[in-house]
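Asks: compute the structure for the input listed below.
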Amino acid sequence: MQTAEIRRRWLDFFERKGHTVVPSASLVSDDPSLMFTVAGMVPFVPYLSGLVPAPYPRATSVQKCIRTNDIEEVGKTPRHGTFFQMCGNFSFGDYFKEGAIQFAWELLTTSEADGGLGFDAADLWVTVYEDDDEAIALWKQHSTLPEERIQRLGKDTNYWSTGQPGPAGPCSEIFFDRGPEYGIDGGPATDDDRYVEIWNLVFMQYQVADVKSKTDFTILGELPKKNIDTGLGLERVAFLKQGVDNMYEIDEVRPVLDRAAELAGKTYGADHTDDVRLRVIADHVRSGLMLIADGVTPSNEGRGYILRRLLRRVILSMRLLGVDGPTFEALFPVSRDAMKGSYPAVERDFDFISRAAYTEEKTFLRTLASGIEILDGAIDAAKSGTRAVTGDTAFLLHDTKGFPIELTLEIAEEAGVTVDEGVFKTLMQEQRERAKADAKAKKGQRADLSIYKELRGQGETLFTGYDELTHESRVLGIVVDGKPVPAASEGQVAEVVLAETSLWAESGGQDADQGLIVGDGFEAEVLDVQKPVPGLIVHTVRVEVGTIAVDARAETRVDADYRRGATQAHSGTHIVHAALRQVLGSNAHQAGSYNKAGYLRLDFTHGEALSTETKSEIEEISNLAIRSDYEVVTREMPIDEAKALGAMALFGEKYGDRVRVVDIGGPWSRELCAGTHVTSSAEVGMINLVSESSVGSTNRRIESLVGLEAFRSFAAERAIVHELSAGLRTPRGELVQRVQDLGAQLKAAEKKIAQLEAAKLAERVPELLAGAETLGSVRAVLGSLGTVGSADDVRGLVLQLRDRLADEAGVVVLAGDAGGKPVVIAATTAGARDAGVRAGDLAKLGAQVLGGGGGGKPDLAQGGGADVSKIDDALAEIRRSIGA
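Replies: Just a heads-up that it's a prediction; the model follows:
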């Protein structure tokens, strides 16, 4: 049974049972505490927790998920994957344990011919929480399971909670027995790979507090509404139904594995180590495909860093299989074809997806080449010394170049040296501990959203600001320092929730409105407006006059000038986006934006910097659209109708069933957008592109001033030009050439000065040679040059002196003050290196004394620091080291 067919049967079954079919949410989670959607229940958390009223009594979904906490286990076990699909059925105060158990047993054991999954009841086991007698009785009543195949287990495996105060409850897990050839008898309690967990039924029935750990908490009592949250692993069911040994061999993953094996000239199943690498490749290519399809692009932070790590693990695994060149152009189309049946977007957007992946591969292959240069240098040093690459170097390669230790070990072994794994492991452990401490600190800083539960339960906050700047409403709640209070008085900062508001909450790239909330006897300045939970708008205010209380009448007043500027910037963002696509082509997608009064920032997919001519063209097209005074029309309609009209749905954005469509000049610019906008393009005023830069290997960023701020910038530049023209006594039209001429003159003068300084230093060669001293078995020239132009000047003199000592065991170490920073450079002849003296060691030693770092090759090395007063001390330490 194909994976897509299992998916279809799941949704059809639960739809027949009265569940609303909910499409998969994005892999990019709405939950600020989560980087990705890590479980099928994540999009439903506001409903399961009661924070937001559920829009339906029961629901079902097949949710895309990403987890990387077990990334090192990928390929080694039959079930660990970074991307997976979780089938779920959910009840929000509707059916409970009995319904969940009945549905699960019916779907699993109904024959394939009758629309079920066709599992043999004799292969199924169930675990329940040790005290949950009710669940055991229900399993006996609604299944054919004998009592010995219903096992009681403890809190560590069969009790679910978020790890925070809130809803929790026992769970019941369903396992498939793969047979004695896969392990020992005894059921899931043995924790053996023979028994594969396929479905977890969570009975969310208690409220817990004082949560100290997964198993240590206090049950306060039963929830007023009991919920059901279940999760069935689609890939796990697929590999069982397809008769293969693991998830990497199912129809949606195996084609990539086979193509990778073909590229590497390997036979899957012939070698365990190669098999693990092939599985990693197959899993990570699919994960990369799906992440990019949801708008994530490679970068050095956050979600982009996780994607980058996955893609680089593919490249490194292919290298360890013997393939050094690019492979993504062969692998990604195979994954696309395997996944498009379930997710058509991977085919529709493949041009964008492939460019992001291929660019990342090209970039990392260059990074690998530079890393190998570092490793080659470390291997050379190891061969002439301890015969081991230092753990520091191995960690540096891992941390900055993405080298896994396995690659470093393999290359070192081929060269006949070892790696100090002990130091490497110590540094890795220290890094993990720092990361854990950082994560713990961030977790502790997260707000407790439960304080908004009662407020959200009173209904959604109505935003009236599309049509008005002032609106009278009622205060529903006030929060101070994370706690609900009846009132906030003068001088206090508080969060205020109103029934309706004309103030825009930050979202969709548009910054929050500025303004006031006023009422009988009070006035509060609005500092921020946010949506901490879906449907609830919260105003952070400073009470300037009087006391604001719950149930008071209050009027929201938007700062009209700020709103005007914000709408100019937001409409300006749409205009620049349309201009970008007109100039660069339809492959230039918006990948993020931010706008506020007078300013816009637009990230877009493009692999190279824009030329000056291209930027000017984009700016001109944008301003021509403004001059054309296009009508700006906003309409609300079903999302399918909007897409049929050609409205752009932007990567990374999330949309409901009904959306707002913003047209600028009809189809010239047509996007889905909930923000506030001008009524005609002329109201934007002016676009002034002030910056274009890189924000990743596949993304660029344009920044622009808008409206009055754009004019002010042009006026400031005009003033600068006027001042330069007057100061240089040069007409405005000749100013550029005049500045270029002055620059050329300055460069020539600097070159002449450098030549004179180098010649002056060269005159010191006889003097320095005359001061050479014998240290141990080498002839050494050590000296301080005082103030020098640059490190290059010192290096040139060092090399001249080394050439004069070439026929003997010679060492040269010179130091100087280069612009207030100490520099030390060491060089050795072949004879000195044979005697065991290495330039890299000397430079590193001197740099340590100088309060900095350094190193290099055995023949030439450089160090630096922060304290020029320690130059003599550094040379003295080097002298002692050579003579030791």
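
Asks: please make it C-alpha for all contacts and neighbour counts, starting now.
Replies: Will do.

Asks: distance check, the most centrally placed residue in the chain against residue 315.
Replies: The centre of the chain sits closest to residue 303, judged by Cα atoms, centre = their mean, with a distance of 1.5 Å. For residue 303, the distance to residue 315 (Cα to Cα, to the nearest Å) stands at 19 Å.

Asks: same check on residue 883?
Replies: Distance from residue 883 to residue 315, counting by Cα to Cα: 47 Å.

Asks: go on, residue 844?
Replies: Taken as Cα to Cα, the span from residue 844 to residue 315 is 34 Å.

Asks: dump the residue contacts of the residue nearest to the centre of the chain.
Replies: 35, 36, 296 (Cα atoms under 8 Å, 6 or more residues apart in numbering).

Asks: and the top helix by length along the chain, what does it pack onto?
Replies: Longest helix of the chain, by residue count under DSSP state H: helix 350-383. When contacts are defined as 3 or more Cα pairs under 8 Å, 6 or more residues apart in numbering; DSSP states H and E, helix 350-383 sits against helix 272-293, helix 302-320, helix 328-339, strand 388-389, helix 391-401.

Asks: let's see that with 7 Å instead.
Replies: Applying 3 or more Cα pairs under 7 Å, 6 or more residues apart in numbering; DSSP states H and E, one finds that helix 350-383 contacts helix 272-293, strand 388-389, helix 391-401.

Asks: any buried residues in that helix, and which?
Replies: Going by neighbour count (16 or more other Cα atoms under 10 Å), the buried part of helix 350-383 is 350, 352-358, 360-361, 364-365, 367-368, 371-372, 374-383.

Asks: mind listing what's buried along stretch 154-164?
Replies: In stretch 154-164, counting by 16+ other Cα under 10 Å, buried: 155, 157, 158, 159, 160, 161, 163, 164.

Asks: now those residues in TSV, with secondary structure and distance to residue 658?
Replies: Output for the buried residues of stretch 154-164, formatted as TSV (DSSP: H, G, I helix; E, B strand; the rest coil; distance: Cα to Cα, whole Å):
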residue	secondary structure	distance to residue 658
155	helix	43
157	helix	41
158	helix	40
159	strand	38
160	strand	35
161	strand	34
163	coil	35
164	coil	34
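
Asks: gap between the residue nearest to the centre of the chain and residue 288?
Replies: 11 Å.

Asks: returning to that earlier point: please produce a markdown table containing the helices and strands packed on helix 350-383, extended by mean neighbour count and distance to residue 333.
Replies: Formatted as a markdown table, those follow (neighbours: other Cα atoms under 10 Å; distance: least, Cα to Cα, whole Å):
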| stretch | mean neighbour count | distance to residue 333 |
| --- | --- | --- |
| helix 272-293 | 24 | 9 |
| strand 388-389 | 23 | 39 |
| helix 391-401 | 18 | 27 |
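
Asks: I'd like the structure of this one too, to check against the first:
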Amino acid sequence: MQTADIQRRWLDFFGQRGHTVVPSASLIADDPTVMFTIAGMVPFIPYLTGVVPAPYPRATSVQKCIRTNDIEEVGKTTRHGTFFQMNGNFSFGDYFKEGAITYAWELLTTPESDGGLGFAEKDLWVTVYEDDDEARQLWKKIAGLPDERIQSMGKEDNYWSTGQPGPAGPCSEIYFDRGPAYGPEGGPAVDDTRYIEIWNLVFMQYAIEDVRSKTEFRIVGELPNKNIDTGMGMERVAFLKQGVENMYEIDQVRPVLDAAAALSGRRYGANPDDDVRMRVIADHVRSSLMLMTDGVAPGNEGRGYILRRLMRRSIRAMRLLGVDAPSFDTLFAASRDAMSAAYPEVAQNYDRVSRLALGEEDAFLRTLVAGTSILDVAVADTKTGGGSVLAGDTAFQLHDTFGFPIDLTLEMAEEAGLSVDREAFDRLMAEQRSRAKADAKSKKAVLADVSVYGAFRSLGETRFLGYDELEAETRVVGIIVDGVSVDRATVGQLAEVILAETTLYAESGGQDADEGTIVGEGFELEVLDVQRPIAGLVSHRVEVRTGEVSVGSSARTVVDGDYRRAATQAHSATHVIHAALRQTLGHDAHQSGSYNKAGYMRLDFSWNQALSPDTRSEIEEISNIAVRDNLEVETRVMGLDEAKSLGAMALFGEKYGDRVRVVDIGGPWSRELCAGTHVSRSAEIGMISLVSESSVGSTNRRVEALVGLDAFREFATERALVQQLTAQLKTPRDSLVDRIAELSQQLKTAEKRIAQFEAQKLSERVPALVQSAESVGAVQLVAADLGAVGSADDVRSLAQSVRERLAGSAAVIALAGHAGGKATVIVATTPTARDAGARAGELAKRASAVLGGGGGGKDDLAQGGGPKLELVGDALAAVREALQG
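Replies: Here you go, the predicted structure:
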């Protein structure tokens, strides 16, 4: 019996018995916090838990599922697969235990010729929860099973709950006896290899509280509506009905296994290790095919990373089978042909899936060559050094530079008898993710050519709903990739997304764009920037994190609430500081520009001289008094002329329409035209700390401030610094300035004395250096490493002093020293030496090359150097060799 036939029989059976046939949901879970659909009941959870009223009393489905938590067991057991199908029938307050048991027994034991699955009654066993006498009696009544084939199990095996307070209930599981060749007698309680579980019936009848573990909770009563949730494992039933040994040999999986065997020239069944590899390939290729069909693309995070891991494990397994050449073209085609009967969309989407698969394989095969050589060297070095743990930074380099998933490095290291420093690897990965996110946010991508937006703008304006809501349902109107309008964007791509409505604020009026996400059925987009490329249209610059987004898709905009709150505080603080400036300096201090984002604001204003410290303090104090007074913040939309008549200030150079938004803080105290987001009362700003004031032109100044929590953190940092200084200097806070000035003067005096002392010590070396002169070629050479020196000037002074002593001879002086982690070489020549052909610039250049740096200068005096302190002797030797030549 083919797997597609089992699927058809299942849906027909329950459909004929009043169940609504529900198509399989996507493998990409609706819940953005969950990567995949991991169980057949997941799409029905809202109905089973009563959160949402069920739209039908009973339903049935064959649900696609992905689980990778047991990925290491794939290929090693008869029943572990990353992709599987769960056949389910569900009752929402309709039939209960008797109905569920009746349907299960009828479908399982009805002959195949009559539409059933044709299992022999004698081969079926069941388990029930140890306290569920009702279920035991029903099995005896409906199926006629004897007591010995109805085994009682505890909560660990036969009780279901979500792990949270809410619905729960006992389970009853149906097992098939594979016969004595597979294990001892005694039923599933004795051996679950011989007795294979094929169907689980969950009787959701109780409400539980005080949940402490899977087996520790308190039953508080029966549910008003009792539900049924069942799941029959499609792959398990298939391998039993097809008479094969395991799920990897069924009709939907075996063709890939056979293709891997043919490509490798190895026979399945001949070698246990090869068998495991072939089963891994068969499972992972099918899982990858189904994931990509549902819109997942290979990537470095989330769902994309799981998919990439499956594909790369497949490639790795093929290499262990001796196949280094590309194989996905053959393997994926075999899986397509095997799965299309049950899922026609696999064939319909195969061109796209194939391109993704072949591209991923090509890229990874190239990286394997380079990465494997790096890993082999690292493994050899680790073993040579007597170590047993591969360094975490090596694993990170393999991941970051060569695209090796960490699990692949773990596998290859284990094969070599080593473990990996996973803690160090995880730390480096966390640091990289933090840097990457900060970098992505800091780079404002260039928007597409303005002409591309015309078609979208003709459909209407983008409605901004973000003044009142942080989330809103909307629709994808357009997608732009690399400046071109397209119908979809996939995982890893950067794109611009145009929506019918949005809650995400577009950068304008000095306020930076919101942070947040755009999520929809099967996709999640990280918002990198939001802009208004043309009037009335908002473009969201995004990275597709998971899935595939297409034009016409329903979507939900989700603003990062913490970021919006902090950005709102900063924008309101900008208005407050502007009002404080004008109150302090007069109306000539007019805003000429601003920028604000979460926790930070800057404001440019017309003024032609620096603000005194007292003036800065006054502005800061007025601003914080306004915050303390909790002034009302009111926003109104009115005509432009009316707004101007009320004294609302407009930003110079800004364009305004006929209708404008006026923001008042404390009534007329601060009244400006502004489309930004603001607090509702000034106390919500929190705190304003004026951190700098500077010039941005001959007639403009700039003030910068930290706002809210960022301002508090700045004060806390400064307070901690003052406390450290008072403790270390043993000086009261009020005397710190004088004490630091005193110490600074003492330090300058000491440094001057030290410099004099060092210069004197160096000058005392002149006679010895003159005596060290040796004949090299046609000149006398003085070459010496002075060691640590105060500065390059000290070396130069000493070289010149030695040259003065040797002025009457053909002499070359080459002195080296190091300061600040860098070596310095000074070469000085006398006139007679220069007549003999010695050139200081050329000699300094040769020495510097040895030190890993550069140098040069005039014929009489030149300087060079480099970072390689350990090669100073070699650098001086290079001068000697040049003179000998």
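
Asks: just to revisit the earlier point, ok, residue 883 and residue 315 of structure 1, which is more surrounded?
Replies: residue 315 (24 against 12; other Cα atoms under 10 Å).

Asks: that one: what's its closest spatial neighbour, skipping adjacent residues?
Replies: residue 361 (7.3 Å; Cα to Cα, 6 or more residues apart in numbering).

Asks: do the same with residue 784 of structure 1
Replies: With Cα to Cα, 6+ apart, the residue lying closest to residue 784 of structure 1 is residue 815, at 4.9 Å.

Asks: helix, strand, or coil at the one you found?
Replies: Look at residue 815 of structure 1: counting by DSSP: H, G, I helix; E, B strand; the rest coil, its state is strand.

Asks: residues contacting it?
Replies: 783, 784, 785, 823, 824, 825, 871 (Cα atoms under 7 Å, 6 or more residues apart in numbering).

Asks: got a PyMOL select line for the buried ones in the residues you listed?
Replies: Selecting only the buried members of these in PyMOL, with burial defined as 16+ other Cα under 10 Å, works like this:
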select buried, resi 783+784+823+824+825+871
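
Asks: format the contacts of residue 815 of structure 1 as CSV; extra columns: secondary structure.
Replies: Output for the contacts of residue 815 of structure 1, formatted as CSV (three-state DSSP):
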residue, secondary structure
783, strand
784, strand
785, strand
823, strand
824, strand
825, strand
871, helix
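
Asks: what is the nearest of the contacts of residue 815 of structure 1 to residue 18 of structure 1?
Replies: Taking Cα to Cα as the measure, residue 18 of structure 1 sits nearest to residue 823 out of the contacts of residue 815 of structure 1, at 75.6 Å.

Asks: hmm, residue 864 and the closest one touching each other?
Replies: Yes. Taking Cα atoms under 7 Å as the definition, residue 823 of structure 1 is a contact partner of residue 864 at 4.5 Å.

Asks: tell me where the stretch 651-800 of structure 2 has strands.
Replies: Along the stretch 651-800 of structure 2, the segments classed as strands by DSSP state E, counting those that start in this stretch run 659-665, 670-673, 688-695, 700-707, 774-776, 779-788.

Asks: and residue 171 of structure 2, which of those is closest to it?
Replies: Short answer: strand 700-707, nearest of the strands of the stretch 651-800 of structure 2 by Cα to Cα, at 56.6 Å.

Asks: so what does the closest one touch, helix or strand wise?
Replies: Secondary elements touching strand 700-707 of structure 2 (3+ Cα pairs under 7 Å, 6+ apart): strand 600-606, strand 688-695.

Asks: now render the buried residues of stretch 154-164 of structure 1 as JSON lines, adding distance to residue 621 of structure 1.
Replies: Below are the buried residues of stretch 154-164 of structure 1 laid out as JSON lines (distance: Cα to Cα, whole Å):
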{"residue": "155", "distance to residue 621 of structure 1": "63"}
{"residue": "157", "distance to residue 621 of structure 1": "61"}
{"residue": "158", "distance to residue 621 of structure 1": "61"}
{"residue": "159", "distance to residue 621 of structure 1": "60"}
{"residue": "160", "distance to residue 621 of structure 1": "56"}
{"residue": "161", "distance to residue 621 of structure 1": "55"}
{"residue": "163", "distance to residue 621 of structure 1": "53"}
{"residue": "164", "distance to residue 621 of structure 1": "52"}
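
Asks: can you tell me the closest non-neighbouring residue to residue 856 of structure 2?
Replies: residue 841 (4.3 Å).

Asks: what distance do you get for that neighbour to residue 871 of structure 2?
Replies: 20 Å.

Asks: which one's more surrounded, these two?
Replies: residue 841 (22 against 16).

Asks: sorry, back to before: how near is the residue nearest to residue 856 of structure 2 to residue 22 of structure 2?
Replies: The separation that residue 841 of structure 2 has from residue 22 of structure 2, given Cα to Cα, amounts to 85 Å.

Asks: next: residue 673 of structure 2.
Replies: 53 Å.

Asks: neighbour-wise, which of the two wins?
Replies: residue 673 (23 against 14).

Asks: for the more buried one, what is the corresponding residue in structure 1?
Replies: Under the alignment by TM-score structural alignment, residue 673 of structure 2 pairs with no residue in structure 1.

Asks: cool, and residue 412 of structure 2?
Replies: Mapped onto structure 1 by TM-score structural alignment, residue 412 of structure 2 lines up with residue 407.

Asks: residues near that match, how many?
Replies: 17.

Asks: figure out the helix or strand that it lives in.
Replies: helix 405-414 (DSSP states H and E).

Asks: report the buried residues of that helix.
Replies: Quick answer for helix 405-414 of structure 1 (16+ other Cα under 10 Å): 405, 407, 408, 409, 411, 412.
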